[in-house]
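Peer 1: Predicted coordinates and the sequence they were generated for:
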Amino acid sequence: MGIFDKFKSQARNRGKQGSDTAEQKINEKTGGKYEDQVDTGQQRAEGTLGMDRDRDRDRPEQP
């Protein structure tokens, strides 16, 4: 794995953590009332930014 691949991986992981944290805080503030809408929005944002969880699960780790 090259140095740029490591940076890309680290940035993706930080982005997912930020996205998860934002989702959690929004659900706390709204009492979970809009949980489905927030989850859908998070998935769309991650997909647009190339952080699609389903795609990453299917992709094997690069040596």
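Peer 2: Arrived safely, thanks for sending.
Peer 1: make it CA atoms for all contacts and neighbour counts henceforth
Peer 2: Fine.
Peer 1: Now do the strands in this structure.
Peer 2: Counting by DSSP state E, one finds no strands in the chain.
Peer 1: need the longest helix for it.
Peer 2: What stands out as the longest helix in the chain, according to DSSP state H, is helix 3-30.
Peer 1: next up, a second structure to put side by side with the first:
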Amino acid sequence: MSMLDKLKSMLKGHEDTARKGIDKAGDAVDRKTGGKYSDKIDSAQQRLSDQMDKRQDGSDR
């Protein structure tokens, strides 16, 4: 089992908690960098959230 498969199985059923973690981590990085990379951080947070939505809907990509 690959690392990605392990992460997928761990997240199953805990999507809301994972989203909160993504938001908190992104906000912490944004604070540490003084907002210098806000647009990139926000983009990464959105892409991760979109991927989680796709997985939750049943598609694999």
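Peer 2: In hand now; what should we look at? Note that the structure is a prediction, hence the values are computed from the model and not measured.
Peer 1: What helices and strands are in contact with the longest helix of the first structure?
Peer 2: Here helix 3-30 of the first structure touches helix 35-48, going by 3 or more Cα pairs under 8 Å, 6 or more residues apart in numbering; DSSP states H and E.
Peer 1: Which positions within the longest helix of the first structure qualify as buried?
Peer 2: Residues R12, K16, S19, E23, I26, N27 are the ones in helix 3-30 of the first structure that count as buried (16 or more other Cα atoms under 10 Å).
Peer 1: Look up the closest residue to G32 of the first structure, ignoring the ones flanking it.
Peer 2: I26 (8.0 Å; Cα to Cα, 6 or more residues apart in numbering).
Peer 1: Map the one you found across to the second structure for me.
Peer 2: Applying TM-score structural alignment, one finds that I26 of the first structure aligns to V29 in the second structure.
Peer 1: just checking, K16 of the first structure touches L49?
Peer 2: No - when contacts are counted by Cα atoms under 8 Å, K16 of the first structure is not listed as touching L49 (10.2 Å).
Peer 1: and the one residue sitting closest to the centre of the second structure, what does it touch?
Peer 2: Most central in the second structure under Cα atoms, centre = their mean is L48, positioned 3.7 Å from the mean C-alpha point. Applying Cα atoms under 8 Å, 6 or more residues apart in numbering to L48 of the second structure gives the contacts I22.
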